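>>> Sequence isn't available, so here's the structure alone:
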């Protein structure tokens, strides 16, 4: 079983890492909107123009209502004009039906546009996840990435749909209705609308507070996602240590903090409504007073006043929507900035302009003066030189942190060395295409990685173009065919999340079959049988030997049985090669390897000898061996 650690940071550290490994740029609302328009709106300009046209038509229909009301009052109720009585209702019906259909088209096209933006962003985020550097992925909290992928993008969807409606339809309604008010009586219009700038000033004052509360809320949602992800992955450990209450309390604290930030956002968002309503009430009251005084004086007709008041009452709904738009924009742009922070992460491992596929000739490997550190000032490998002829089995042994896994990471080009070169069949991996470098190797780890799909799909993951016959042949070679056929659905049986419906040995055999199907000349092993008991290991040992045939093999070895079979044993210590040779050669030399064999081996599962790779244990073992040698000499 792999070790399980929890991300249980202090509050200060949690604030420092609030965005889970990706720095969120301080982008203004205008900058974010400009990018969204450039990347997602402009490419669909024809649809946008049709949407704007439909919304404008619908807004024009709304703008016509005050004039229709004026005609109804003046010509029907006052002038008693029967022609208007017969002609006006059909006109109103035509206007309203046309307005309704225009609004329907506008909403459908606006909904498609906003959801298309969301789909594009999610596709880009997943592509970034798939192609991102391993180092960046390891520093990014998975729960926070999922939160951005799901919650932040949904926030963008809501903001985008409301923004499109507010900016186009509501704005055009305000334009048409205000135009109608000014056309009817510009003095009355100025009196009615005079209070609106005060509402705009109030909304702008809330900008900083709203942005901070939205940012904090999204960060806390991401932190909650991390805890949920950790707890689900580690539920056996949580229960074994009786820490259910501890994890529940961790989640509850974040949930309560999220609630506080969300309520700050709600209060800020809600404040614009009452302010707009109050200012609207002042404007309507002023309009009634001034318009009524003009009516008493005989300067305006009843129809004129009714038409104006219709426009005044209708204009406040879109004005209120525009007032709340500011908060929606802040929520959307904060979420978009977090999305862009991921999309804009620099790619450290890149292809050169003239990269070419590797020309494979057996899978020979060479490290030439390689110096590498995950942090530049903390080298893991130091001037590392290793020449591995094609078809050679090499065992890497050494203490934790000696650089064994780093060797595999560099072969796969998960990272590039700060100095030196890594060559496959004499070709620098940095001058080759990344795809050809990765396809040259097959990787097997201690914990087999399976996907929540069918057994056939998991085996075919090694070669997507493989036929069903090739999949079956690989399973037979991996001693997996018999147990697969014993399942209710055979190769179509699903393995569950992370292969949880299969035993450890069954999962490992599926992983072997996948590696066999890959037919790569280089095989990279992180002791794939070390997690199995002796009986399970014995069942798949023959499959493993079949897999190793005619390949260059690099194995991070812990078991003495594995180490003995290697053609070349590389003893690593502090990022350099301390000893190099076969088992017999290294034992005969009486060096570090011999002393580790004498004092560090202990019985593992099934009686196999396990080489412990802890630094302190290794040093103690060497000291014990030295004591025995001195005692024998005495």
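Received, thanks. Since this is a predicted model, take the numbers as computed values, not measurements.
>>> from here on, contacts and neighbour counts on C-alpha atoms
OK.
>>> Distance check, residue 269 against residue 220.
19 Å (C-alpha to C-alpha, to the nearest Å).
>>> Please give me every residue in contact with the closest residue in space to residue 598 that isn't next to it in sequence.
Leaving out its chain neighbours, the residue that sits closest to residue 598 by C-alpha to C-alpha, 6 or more residues apart in numbering is residue 625, at 6.4 Å. Each residue near residue 625 by C-alpha atoms under 8 Å, 6 or more residues apart in numbering is listed here: 595-596, 598-599.
>>> coming back round to it: more crowded one of residue 269 and residue 220?
Counted by other C-alpha atoms under 10 Å, residue 269 and residue 220 do not tie: residue 220 has more neighbours, with 27 against 19.
>>> Could you give the separation of the strand or helix carrying the more buried one from the chain centroid?
In this assignment (DSSP states H and E), residue 220 forms part of helix 207-233. Helix 207-233 sits 14 Å away from the centroid of its parent chain (C-alpha atoms, centre = their mean, to the nearest Å).
>>> What's the first helix or strand after it?
Downstream of helix 207-233 (by DSSP H and E), the next one is helix 235-240.
>>> list the buried ones in that following helix?
Neighbour-count burial for helix 235-240, counted by 16 or more other C-alpha atoms under 10 Å, picks out residue 238.
>>> Quick check: next helix or strand after that helix?
The helix or strand immediately downstream of helix 235-240 is helix 244-296, counting by DSSP H and E.
>>> What is the helix or strand following that next one packed up against?
Downstream of helix 244-296, the next assigned helix or strand under DSSP H and E is helix 302-343. On a contact count with 3 or more C-alpha pairs under 8 Å, 6 or more residues apart in numbering; DSSP states H and E, helix 302-343 meets helix 29-36, helix 45-71, helix 82-131, helix 153-164, helix 171-184, helix 196-205, helix 207-233, helix 244-296.
>>> Helix 302-343 relative to helix 207-233, how many degrees between them?
Angle of helix 302-343 versus helix 207-233, following axes from the mean of the first three to the mean of the last three C-alpha atoms, to 10 degrees, is 50 degrees.
>>> before we go on, here's another structure to hold up against the first:
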């Protein structure tokens, strides 16, 4: 999780400013619906107050006037008023739920859209579980805050005012006695708010830690099983859960600490009112209906009064989640939209790197003034030891990162001066770690070019040597691949990725060790598919297995961010330099594997 300042109420995310922002930016969008909900709340509060008043009159009809017709009529009026309250309560509850669902959906869309405008580097510094927590808890917190405010104003405050009106109407002095408990209650609640903020922040980060451990354990279940890490991961998540549990218990103690005091103060108020009301009935000839009506109104006013008193505590606990979401939404996008830039226009797809330098971290250069040309329609191979900067070249070509110095040109156009979308639409990428979406085989191939026809999907699969194994499945192209494609073998996943690249029909092909993790048979099939893919296209391929690029038009040996050798396979072997050393080493290592297989065939 990213670190945040300890004082989480600093501007621009202070409680008052954040609440105002949520109301202005998200609440006012639905002001017509809120106005309707307010009207229904007012009717419900009025019906409750009227029913309370009428109940007092029923008591008088029964005990003072002894009027049966009066009792029947007023009882009917009470039923009608309570029915009106029920209908209007249902109405505003449904309206508020619809508003909440719309706001929740909009915030989730907004956060996801923002994340899609972030660079690869942005995600490499964070864990994906953090964004899951922000997406779920943060978006829900915003709807909860707005609901709290609306209910506090439209339901609780209006109901409280209506009940106080009934109380004052029955006995002004007794009403004043009931309100004496408010000032001390406010003083106590104010002290609890600061503690709640810190606990709410810890609760959010703790929940994100649980998601992180859960996600890593499930995604890496093969590694967990292979290395018998079940107990280790169980201990880790147990600790995460224990931290959240302890924090939740603290929050429960703090947030509910006001309840005993509120109940005690309410008890004093009720006792005082009962004594005064009883004295009024006995000694001052007040009617029992007046006493009954006042007490019902007073008791019905206590619940909205408690909710209003706790509003500051509940708001501050939810504001932390809202802040977590808005911090991401508000931050400048690390990959600013640049669709206003001219589109990349290709004629030959000639790629040139001119003195390109790059570093992921300061003072740790990865590329050092690298220059080379990938000729159009030909295969250029990058080879060399791990960590030399080969994959970084592809990342810069796709503008996952921006070069810190030098320039990259395609057909004479600097890629930094054209839109990313037009650049990426002209390239097809196949990596060593193929990512397949949890969908069907058909959908995963079609992701290469949305809107592709069934015939185009099948043609791409055939060219990628994937059609036969696809049709061997009972569901054919509708076969689900599972999460990350785990229901397919490594070779099958690679060929699906090649088919996805083929259907894109891009003039530039970027291959990052696409066969490095495959067995010999799968490698042969994928290599055949790649040959179809690279025909008449400008191709840059990264390879550790040198026998896969022996026929490349140009081979560049990359070490420490620089090109130390370049040429064709035969020329480089004759020179006896770094490439020849790598090749001989691989041939020697492969010898014990290849010879026995040949002998047994």
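Done, it's in. Treat the numbers as computed from the prediction; the structure is a model and nothing was measured.
>>> Quickly name whichever of the contacts of residue 625 of the first structure is closest to residue 127 of the first structure.
Using C-alpha to C-alpha, residue 596 comes nearest to residue 127 of the first structure of those, at 45.6 Å.
>>> so the closest one sits right up against residue 620, yeah?
No. Counting by C-alpha atoms under 8 Å, residue 596 of the first structure does not reach residue 620; the two are 9.6 Å apart.
>>> Please say which of these two ends up with more neighbours.
Per other C-alpha under 10 Å, whichever of residue 596 of the first structure and residue 620 has more neighbours is residue 596, with 25 against 14.
>>> Tell me which residue of the second structure lines up with residue 282 of the first structure.
Matched by TM-score structural alignment, residue 282 of the first structure corresponds to residue 268 in the second structure.
>>> measure that match to residue 291 of the second structure for me?
Distance from residue 268 of the second structure to residue 291 of the second structure, by C-alpha to C-alpha: 17 Å.
>>> Show me which of these two is the more surrounded one.
Applying other C-alpha under 10 Å to residue 268 of the second structure and residue 291 shows that residue 291 carries more neighbours, namely 22 against 16.
>>> Give the aligned equivalent of the more buried one in the first structure.
Aligned counterpart of residue 291 of the second structure in the first structure: residue 305 (TM-score structural alignment).
>>> OK, contacts around that match?
Neighbouring residues of residue 305 of the first structure by C-alpha under 8 Å, 6+ apart: 70, 291.
>>> And it, how close does it get to residue 298 of the first structure?
From residue 305 of the first structure over to residue 298 of the first structure (counting by C-alpha to C-alpha), the distance is 12 Å.
>>> and the helix holding residue 220 of the first structure, how far from the second structure on average?
By mean C-alpha distance after the TM-score superposition for the first structure, the fitted helix 207-233 of the first structure averages 1.1 Å away from its aligned residues in the second structure.
>>> which bit of the second structure covers that helix?
Under TM-score structural alignment, the match for helix 207-233 of the first structure is residues 193-219.
>>> And the match of residue 291 of the second structure, how far from residue 191 of the first structure?
The gap separating residue 305 of the first structure from residue 191 of the first structure is 14 Å, by C-alpha to C-alpha.
>>> Pretty sure residue 465 of the second structure sits in a strand.
No. Counting by DSSP: H, G, I helix; E, B strand; the rest coil, residue 465 of the second structure is located in no strand; its state is coil.
>>> my read: it touches residue 529, true?
Yes. Using C-alpha under 8 Å, residue 465 of the second structure makes contact with residue 529 at a distance of 5.7 Å.
>>> Now do the helix holding residue 220 of the first structure against helix 196-205, angle only.
Going by the same axes, to 10 degrees, helix 207-233 of the first structure makes 40 degrees with helix 196-205.
>>> The counterpart of residue 306 of the second structure in the first structure: what's it in contact with?
Matched to the first structure by TM-score structural alignment, residue 306 of the second structure sits across from residue 320. For residue 320 of the first structure, the contacting residues are 272-273, 276-277, by C-alpha under 8 Å, 6+ apart.
>>> ok, and those in the second structure?
On the basis of both residues aligned by TM-score structural alignment, their matches' C-alpha atoms under 8 Å, what survives of the contacts of residue 320 of the first structure in the second structure is residue 276.
>>> Out of the contacts of residue 320 of the first structure, the closest to residue 87 of the first structure would be?
Taking the contacts of residue 320 of the first structure together and measuring to residue 87 of the first structure by C-alpha to C-alpha, the closest member is residue 277, at 36.1 Å.
>>> what's near enough to touch the closest one?
The contact partners of residue 277 of the first structure, by C-alpha under 8 Å, 6+ apart, come to 316, 320.
>>> and it, how far is that from residue 310 of the first structure?
Going from residue 277 of the first structure to residue 310 of the first structure by C-alpha to C-alpha gives 16 Å.
>>> Between the helices and strands packed on helix 302-343 of the first structure, which one is closest to residue 631 of the first structure.
Between residue 631 of the first structure and these, the shortest gap by C-alpha to C-alpha is with helix 207-233, which sits at 50.2 Å.
>>> List the buried residues of the closest one.
Judged by neighbour count using 16+ other C-alpha under 10 Å, the buried positions of helix 207-233 of the first structure are 210-231.
>>> And for stretch 402-422 of the first structure?
By 16+ other C-alpha under 10 Å, the buried positions in stretch 402-422 of the first structure come out as 402-408, 410-417, 420-422.
>>> What of stretch 519-534 of the second structure?
For stretch 519-534 of the second structure, by 16+ other C-alpha under 10 Å, it's 522-523, 525-527, 529-530, 532-534.
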